[in-house]
Each structure stands twice: as C-alpha cells, then as structure tokens.
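Okay, sequence plus prediction incoming.
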Amino acid sequence: MFDLKSKIIVITGGAGLLGSRMVQVIQKHGGTPVVFDNDLKKINELKKNNKNKIDNIYYYKIDITKKDQIKKIVNVISKKFKKIDCLINNAGFNPKLGLKKNKFENFSLKQWEKEIQIGLTGSLLVTQEVVKKMIKQNHGNIINISSDLGIIAPNQFLYGKNNKKPISYSVVKHGIIGFSKYLATYLAEYNIRSNALCPGGISNNQPKKFINKIKKLIPLQRMAKINDYDGIILYMCSDYSSYMTGSTIICDGGRSTW
C-alpha cells in the first residue's frame, strides 16, 4: 500500500527544499509528481538533478496567487492524466531573518498582504481548482504543510535582538491547520481527505550559533535532516492513511511538547 504507482500528485512549491525532497520520495515509490513553482531557476535545478527521471516528473512555472494561471494548468493536468489523486499545499513565504522590518511594530501592511497571499490565498486558489476535479472523480487527498510554528509561537530569543520571525509566518502556519480541518469536514462526502503536516526546521547550513541555540529547545537535540520527513510524506500520500482526515501530524523532534 505504500506503493504510489499510478498516483498523480501535485506539489506546490515543489522546487524548494522540502518540495524537491517530496518529488524524490513520490517518484521513488512509483508516483507521478507534478511540480508547481514560480522560481524558474529552482525548477531548472530540480530538472537537472532529476534528468534521468524526466519521463515521470512534470514541471510547471506558475504563480499560485493568479487564479487564471492555476485554472489553465489544472485543466491541462486533468486532461492529460484524467485525474488528480493528491495535492500537497507546500508553497509558502519563508522570510529572511535579521531584518528590522520583521519586528511587529514595524511590520508593513504591504509585506503582511504579500505573505498572506502566498501562504494562505495561494493554497485556497489551488485547492479550489483541484477540488473541482476531485469532486467529479469522487476521491482525493489534500496534504497541507504547516510548521511546528503552526502549533507554538516562535522563540524570538533564537534570532537575536534585531532578528525577528514575523507575525505573518505564525498567522499563515496556524491558518493552514484551520484550512485543513475545514476542508476535511466539507469534502468528506466526496471521499476527499485533508490533513496537515507540521514539520520542524530542517538543517540547511544555518549559522552554528543558531543551530546550537535551537538544539536546546528540541528534545532530540537536533534539527531535522531532509530525509526525516520521507516516511511521513509517503504515509500521507499512500492508501495507508485512507481513514485519516482532519488530523494534524506534528514531526518536530519533540520541540512543541515543551
């Protein structure tokens, strides 16, 4: 049942750090990953890294805040494959730290709207179009990627005096969980499931000082390795999770338990 053979799986933000790993996991287990991303450079890099697997990975440059673009590409995919089995809402805006503008009292409305548009509105627009296809086929699986910071507040002491995690990040990641639960109840009659995944931070060449600080907040005393989420993604995409909907899976090394 962990075999994803014949499953068509759309991944937003599919050329990013976690998204590109999802592509590998899905492809390795027989699924067909369909990558949505707005960063052409990252898409080309992903293509290069998967050049020997090009036949069953599909790439689309897309702005998920543009409804017309989404509708057009979802129709292309639906026509090509006759179905969409799973949607992973993974796209989001991860703000740079070390910026005074991230401080709550200085946070601009323009930046707020930009990050909400990408993290929440983008998920709404893509899901609306994909769900129209899933309702017709009477099955589907939606996986919404939140964060451990969708469960807890950021510890601002990690980032230093002028470095703050902005309010928008918490609002988006908490909102994704509510979005997921709403879909689970609304879409159940159509045999469409919806669950949220809250991963912890992934080790990715962060400064040693930061790593040493955050390790103290995690019972397992380390950040995640990129492959730590392989099994969770595989389970959530597969038929083994067929009775799970409306759930929030936390995989953060135990950080949110403290």
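Great, that's in hand. Here the structure is a predicted model, which is why all the values come from computation and not from measurement. Numbering: from 1, shown residues only.

rest of the way, CA atoms for contacts and neighbours
Will do.

in the stretch 51-200 of the chain, which spans are strands?
58-61, 86-89, 140-145, 192-199 (DSSP state E, counting those that start in this stretch).

which of these is buried the deepest?
strand 86-89 (a mean of 27; mean count of other CA atoms under 10 Å).

Residues contacting it, please?
Contacts of strand 86-89 from elsewhere in the structure, counted by CA atoms under 8 Å, 6 or more residues apart in numbering, are 7-13, 123, 127, 130, 140-145, 237.

and it, how far from the chain's centre?
Computed by CA atoms, centre = their mean, to the nearest Å, the chain-centroid distance of strand 86-89 equals 8 Å.

this is the comparison structure:
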Amino acid sequence: MLSGKTILVLGAKGLIGQAVVQHIAQKNGRVIAADITSDESTSAKVITHVCDITSETDIGQLLTQYPNIDGIVNCAYPRNSQYGTDALEVSTSSFNENVALQLGSCFSLLKLAARHFKSRQKPLSVVLLSSIYGIKAPDFSIYEGTSMTMPVEYAAVKSGLIHLAKYFSKYINDSDFRVNCVSPGGIENGQPETFLNAYKSKTLGHGMLSAKDICGSITFLLSDEANYINGTNLTIDDGFTL
C-alpha cells in the first residue's frame, strides 16, 4: 500500500508511534522515525532522528533533509509535569503551557508542512492523532474507583486538532495537500482492571484497543487509496461514541 513512499513519523518512540513505524515498514514504506530521543538505529526501511516536536527549527531541518517525503504522521505528545491534574486544580499557566506544547506544536508542524508543499508541489498527506474525546465529552463514570481522570487539556487539544486539520486543508485548497485525523478510542496500556471493565461496557464488546488496531486507518490515509479524502476525522472506537 505504501510501496515507494517515504513517511515522517513524529513521536516514533511512543506507544502508538512504535506501532505506526512498524506497520508502515510492513506496508513497504520507508520511515523517518523522529522523537525527542533516539536509539540511533537505522535499517533499510527505518531511519531514526532526534527531533523536538515543539521546535520549528527541528521540524524544518527534517523537512529540508527529506524534501521528497510523501506523508507525515504526528504521534508526538509533549506535556509538562503537571499534566493530568484534576481539572479544578489545574493552574491557568499549566493549562496554557500544555495547550501550547501539544496544539501549538501541531500548528507549527502544519504551517511548515504547508510551506513545504507549496515550495515542492509534490503530493503530501498529513495524519494527526486526535481522540474520541476530541468529538464528545468525557464519560467520567468509567474512572470511578481509580486514580485516573481525563485531563482537561487533553480534551481541549484533541478537539482543536480536528479543526486545525480542516482549517489547513481548506486554507491550502489543493487536492494534493491532505490533512486528516484519526480518533482512536482508549488504548490499553496497563490500566486497572476496574477501568478496563467499565470502558468495555461502553463499547460493542471489544473494549480498549491496542496501538496496532489504529494503524490500518493511518496507513490508508497516507496511501493513494485515500486520494480526495481531506479534512476528515476517522473514528476507531468499537462503538464507544455511539
């Protein structure tokens, strides 16, 4: 599906990022795997780089180094040490910092990607990672009996990503520059059993997803099979938002 394509994956060492890198390579794509740290390992299909998603300089250097990329996937998830605090205890400065780190860095990425496209005039597909909580209010009942919560910054950022995708798609106004979102449901990552059971009761039976469950949708949006799909949001949640 991605044979001959070069894809830049940001946040490549995260839970979702690792799965995306592996899946793209399996689909015969070439991956530029970038993260805030790197193991500096490379192969025929995967080249690693250090890149701070919050730095326009870092992003710009990658785009300059790889001018012929065909796609970008943003799996990066920068946040400060106060992230995840109960909503009524979050300071305004911390909220603003997290929104700047996450939504602001994605704005910078889209701005630089759009400039890159305009200068190269080569088709480019950008995929952003939003969330079910970018399209609906959190279901706080599933967190009862746990120390977990749904960070207020997360909901604000994820909803903003969906609109940024629409904005840049319309602003560039060219079928060859595509920006889309994928909104997964919860991703299993060692959560307590009480939470997993409560979450599963809200789905059609599968419950929490694994990171690899969303990779097919991402690679589809990167591929030529998704030509003319632009500014949209694909939801993969086993019916959680129904």
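Everything's here; your move. As the structure is a prediction and not an experimental result, all values here were calculated from the model.

would you list every one of the helices in the second structure?
Along the second structure, counting by DSSP state H, helices occupy 15-26, 56-65, 92-99, 105-120, 152-172, 193-200, 215-222.

Correct me if wrong: residue 218 of the first structure contacts residue 255.
Yes: contact status for residue 218 of the first structure versus residue 255: in contact at 4.4 Å, counting by CA atoms under 8 Å.

Looking at these two, which is more packed in?
In terms of neighbours (other CA atoms under 10 Å), residue 255 is the more surrounded of residue 218 of the first structure and residue 255; the figures are 22 against 18.

Nearest residue to the counterpart of the more buried one in the second structure in space, please, no chain neighbours.
In the second structure, the residue equivalent to residue 255 of the first structure is residue 240, according to TM-score structural alignment. When the adjacent residues along the chain are set aside, residue 240 of the second structure lies closest to residue 203, with 4.6 Å between them (CA to CA, 6 or more residues apart in numbering).

ok so, going back, and the match of residue 255 of the first structure, what does it touch?
With CA under 8 Å, 6+ apart, residue 240 of the second structure has these contacts: 185, 202-204.

What's the separation between it and residue 205 of the second structure?
Distance check for residue 240 of the second structure against residue 205 of the second structure: by CA to CA, to the nearest Å, it reads 10 Å.

re the thing from before, turn the contacts of residue 240 of the second structure into TSV, including distance to residue 195 of the second structure.
Converted to TSV, those look like this (distance: CA to CA, whole Å):
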residue	distance to residue 195 of the second structure
185	14
202	11
203	13
204	16
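
For these, pick the one with the most neighbours.
residue 185 (24 neighbours).

Can you tell me what that one aligns to in the first structure?
When the structures are aligned by TM-score structural alignment, the residue of the first structure matched to residue 185 of the second structure is residue 200.

which residue is nearest the centroid of the second structure?
Closest residue to the average C-alpha location of the second structure: residue 129 at 2.5 Å, with CA atoms, centre = their mean.

How about that residue: what's its closest non-neighbour residue?
Here the nearest residue to residue 129 of the second structure in space, its sequence neighbours aside, is residue 182; by CA to CA, 6+ apart that works out to 5.3 Å.

Aligned to residue 232 of the first structure, what sits in the second structure?
In the second structure, residue 232 of the first structure lines up with residue 217, judged by TM-score structural alignment.

Let me see the contact set for the residue nearest to the centre of the second structure.
Contact analysis of residue 129 of the second structure by CA under 8 Å, 6+ apart lists 73-75, 158, 161, 181-184.

Looking at those residues, spot the one nearest residue 19 of the second structure.
residue 75 (10.4 Å; CA to CA).

I figured the closest one hits residue 13, correct?
No: proximity of residue 75 of the second structure to residue 13 does not meet the contact threshold set by CA under 8 Å, at 9.0 Å.

Now the common contact residues for the two.
Among the neighbours of residue 75 of the second structure, none is also in contact with residue 13 (CA under 8 Å, 6+ apart).

Can you get me a residue count around the residue mapped onto residue 35 of the second structure from the first structure?
Matched across to the first structure, residue 35 of the second structure falls on residue 37, judged by TM-score structural alignment. By other CA under 10 Å, 23 other residues sit near residue 37 of the first structure.

dump the residue contacts of residue 37 of the first structure.
Residues in contact with residue 37 of the first structure (CA under 8 Å, 6+ apart) are 12-15, 43, 59-63, 91.

what about the residue nearest to residue 36 of the first structure when sequence neighbours are not counted, distance to residue 71 of the first structure?
The shortest distance from residue 36 of the first structure to any residue that is not its chain neighbour, by CA to CA, 6+ apart, is 4.6 Å, and that residue is residue 12. Here the criterion is CA to CA. By it, residue 12 of the first structure lies 14 Å from residue 71 of the first structure.
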